[in-house]
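J.: Predicted model and sequence below, questions to follow.
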Amino acid sequence: MITLLRPLTRAVTYTRWLHMLLGGLPSLVAMMVIGSPDPEPASWVLMPVVVVLPLMAVAALVPQTRVLEAAQARGLLFPGPHARERGEDPGISAGPSASWGDRGRVLCWLVLRVVSGVAVGIATFWLTGQSMGLAFGPAGGATDLVWPGVWLSWYALLAPVPSVLLLLLVILAGRLEAAAARRLLGPSAAERMAALEERTERLLEHNRLARELHDSIGHALTVAVVQAGAARAAGKPEFTERALTAIEDTGRQALEELDRVLRVLREDAGRDPASRPGLTRLTGLVEAARASGAEVSCTVTGELAGVPGPVSREAYRIVQEALTNVLRHAGTVPVRLRVDAAADALELDVANPLPDGAPALPGGGSGLRGIRERAALLGGRAHTGGEDGAWRVRVRLPLV
């Protein structure tokens, strides 16, 4: 019983009723202005509809009509702040009509609104009159539900029946109109595809930013930890001074990277890829690793400034992650870095001796996975693993 009465306590039931009555309002206005030469009920229904429908066809051609109808449908047909339950996603597009298919669906929606509005309006007027006729007799108006032209006192017991029928009709018609709104005012296939592509791009951007945070912040923390440990072990003021300077520089760079990524996430600034570091800043990356105590030998062939921006930026992150892994897992060991910028491809090779007893098997950490993902996104390939007692990261990125 409570389940049957629950729709009567929901505000959306009555906002849907209002939405349907508003749909029939243009026909009522047309009927009042033009009038009907035929007193038959069918004429009172069909005449205004026939007059209003051509106007609906013209309105459907206007792209912004879809925006207005969608706003009304979202506000009146679906639960929201005005209802007593948590809102649901109506699945209605907020944009204007972009194709003839959208305009055709808007036209169908307008026709449905007019027809359903007239039908619900007539039912509201007639059933309300019948309830009054049953309750108050001749003073409330004639009733045709029980016995035409006759009113008996016990008819008052039947007065709620037309009202109940009206409420059931309103609830059912409101649900059908809400379902029709989802179908006729919902996003088209092209809009759904565009939304899916936008969401995919946003997820890819977030994944890229997460990798950058992992690389830059992880590198800075690793360098700081290694520098602090080396300074404590050395016990020399000169070395401690250099270590603190290196920690300060690395921390400052990490803060700049963090600030840039947070600006992008807040969308306070444009997403300018050129602001990300590239291979032209490779020297600073190598010097930071050297300042941590690692013996880094760097060999560069070719012109790094001529490497395309996307490749240069991703290659910088790959080298950064490789050096970070060396400092984190192998310590201050000799590192051999080779960067070869040829005409058709960029090759990166980072090698360091494996610590005693360390397994020479490819790793599966998030850093190494990020290296492989970066290479794959650029159409290249990456190999990470142990070779002849050394750990190597070899990456080839095409330039053409």
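T.: Okay, I see it.
J.: all contacts plus neighbour counts: C-alpha atoms, from now on.
T.: Fine.
J.: what's the single longest helix in the protein?
T.: Scanning the chain for the helix with the most residues, using DSSP state H, yields helix 189-234.
J.: How far off centre is that one?
T.: For helix 189-234, the distance between its averaged C-alpha position and the chain's averaged C-alpha position is 20 Å (C-alpha atoms, centre = their mean, to the nearest Å).
J.: Which other helices and strands does it contact?
T.: Contacts of helix 189-234 with other secondary structure elements, assessed using 3 or more C-alpha pairs under 8 Å, 6 or more residues apart in numbering; DSSP states H and E, are made with helix 237-266, helix 282-291, helix 309-325, helix 366-377.
J.: try it against this one:
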Amino acid sequence: MSSSFSVLLGPLTRAVTYTRWLHLLIASVAGVLTGFLYNKPFFAGGWLTWLWMAVLPLPLLIFAALIPVVRRIEGLQAQLLLIPGPHGVEARAASGIATTPSGSWSDRGRTAVWLLLRLGTGVALSALTVQLPMLAGAFTMAAAGRPSHLKGLPAIEAPHWWYGLLAPLPLVLLAAVAVGAGSLTAAAARLLLGPSAAERLAELEARTERMLAHNQLAQELHDSIGHALTVTVLQAGAARAAGSPEFTERALAAIEDTGHQALADLERALRLLREDAPRPTDRPVLTDAERLLESARAAGSDLRAELSGPLERLPGPVSREGYRMVQEALTNVLRHAGPVPVSVRIAAGDGALELEVRNPLPVPSPHPGSGGSGRGLRGIRERAALLGGEAEAGPDGAEWRVRARLPLPQLR
């Protein structure tokens, strides 16, 4: 029994029932304001008044639906009053109701249908909200032995106590109609104010871009922080083994510089996660490669570098990804081969950017991941593929070679 009462009375305890009721009552305001223009016919009373309220605003609403911003206003109002729960950014996106201006005639047409439907439903509910409590009052008066002659309602000339049994029925009917109309209006809002096919496609593309940005963030953290930790570990180990105060001082300075760079990279990565922050534009590029090379030299590598071509005129994505690819290749050398001689070649020209990192093969086994299973080498290949290029890694005689070629537009 208690469960039956909770099912029946549950909607009346929810705030959204009354916000939806309010949303529909607001719709009848347009009818009231328009009715002032017609003065006497409008205020004739009875059902004719409600009919005027539902008919007079129709031309005005159709014209309003042609204004793109009206769809946004209606969408925001529907999200706030028709959809239960929190109203944050994610909740608004999941509501199924768009809050963008009309972008096509289809959007305008659906907005017009929504405005007309809301007006008709709102006027009908407003009429019941006024008339049904009056009817409950008339029954109560009749039960008390007083005749009822309320305007717009049938007269009760012969009062009797049993009218008291009918008094609650109009209020129960009003509550049921309000709950049902609110639920149907919320469903209609999702249908008529929901995102169009073009908007859904744009949202899908935006979601895909966010996923790619998160994947890029994971790769950036792997490359940058992994390189910094590798250099730090090698520097600390070399300082302990050397037993020289001068070497230890240089190693600590290199560790400090590498740590500062890693912190800067970490801050850039964290800014990518903040939706309210602008996308960072100060990510390292190939013109900053010298600090990367110095970091490897400070870790003990005998590094020879050859940089050629107009690196400062490279497209941003190519230059940034090229920097990360060289960084990952040097990190692999330091991690798997130690402070061995390394040669780096960065050449821009002839329609392509060529990157090459060579070092002697470790004995007796080559780099872990030489078969292509290492995450670092896989990341290099993925970066190259995203830019329309190619990358390869493997033994080349007595050396281990990482080579990438990225296509370039004509540099001027």
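T.: Looks like it came in fine. Computed from a predicted structure; not experimentally measured.
J.: To F136 of the first structure, which of the helices and strands packed on helix 189-234 of the first structure lies closest?
T.: Checking those against F136 of the first structure by C-alpha to C-alpha gives helix 237-266 as the closest, at 65.4 Å.
J.: Report the mean deviation for the closest one after fitting onto the second structure.
T.: On superposition with the second structure, the mean distance recorded for helix 237-266 of the first structure (mean C-alpha distance after the TM-score superposition for the first structure) is 2.9 Å.
J.: what comes up buried for that helix?
T.: The neighbour-count criterion (16 or more other C-alpha atoms under 10 Å) identifies 239-240, 243-244, 246-247, 249-251, 254, 257-258, 260-261, 264 as the buried residues of helix 237-266 of the first structure.
J.: Tell me if R304 of the second structure really is in a strand.
T.: Yes - according to DSSP: H, G, I helix; E, B strand; the rest coil, R304 of the second structure belongs to a strand.
J.: can I assume it is in contact with V344?
T.: Yes - R304 of the second structure is within contact range of V344, at 6.2 Å (criterion: C-alpha atoms under 8 Å).
J.: Which one's more surrounded, these two?
T.: Between R304 of the second structure and V344, counted using other C-alpha atoms under 10 Å, the more crowded position is V344 (21 against 14).
J.: Residue in the first structure paired with the more buried one?
T.: Counting by TM-score structural alignment, V344 of the second structure corresponds to L337 in the first structure.
J.: can you pull the contacts of that match?
T.: Shown in contact with L337 of the first structure (C-alpha atoms under 8 Å, 6 or more residues apart in numbering): V296, S297, C298, T299, L348, D349, V350, A351.
J.: Buried ones among the residues you listed?
T.: The neighbour count (16+ other C-alpha under 10 Å) marks V296, L348, D349, V350, A351 as buried among the contacts of L337 of the first structure.
J.: ok so, going back, where does the longest helix of the first structure end up in the second structure?
T.: Residues 197-242 of the second structure are the counterpart of helix 189-234 of the first structure, counting by TM-score structural alignment.
J.: if I look at A234 of the first structure, how far off is A228 of the first structure?
T.: Shown here: A234 of the first structure relative to A228 of the first structure, a distance of 10 Å by C-alpha to C-alpha, to the nearest Å.
J.: On the three-state scheme, the residue lying closest to W44 of the first structure once chain neighbours are set aside is what?
T.: Spatial nearest neighbour of W44 of the first structure, chain neighbours left out: S36 (6.4 Å); criterion: C-alpha to C-alpha, 6 or more residues apart in numbering. Following three-state DSSP, the label given to S36 of the first structure is coil.
J.: wait, isn't S36 of the first structure in contact with M47?
T.: Yes - counting by C-alpha under 8 Å, S36 of the first structure does reach M47; the two are 7.2 Å apart.
J.: Now V69 of the second structure: which helix or strand?
T.: Per DSSP states H and E, V69 of the second structure falls inside helix 68-82.
J.: mind checking the SS state of the nearest residue to S196 of the second structure once chain neighbours are set aside?
T.: If the residues on either side of it in the chain are set aside, S196 of the second structure comes closest to D107, at 7.3 Å by C-alpha to C-alpha, 6+ apart. Of the three states, D107 of the second structure takes helix according to three-state DSSP.
J.: Give the aligned equivalent of D107 of the second structure in the first structure.
T.: Across the two structures, D107 of the second structure finds its equivalent in D102 of the first structure, going by TM-score structural alignment.
J.: Starting from P48 of the first structure, give me the distance back to the residue nearest to W44 of the first structure.
T.: With distances defined as C-alpha to C-alpha, the gap from S36 of the first structure to P48 of the first structure amounts to 9 Å.
J.: who touches stretch 296-316 of the first structure?
T.: Stretch 296-316 of the first structure is touched from outside by 274, 276-282, 286, 289-290, 334-342, 348, 374-375, 378, 397, 399, with contacts defined as C-alpha under 8 Å, 6+ apart.
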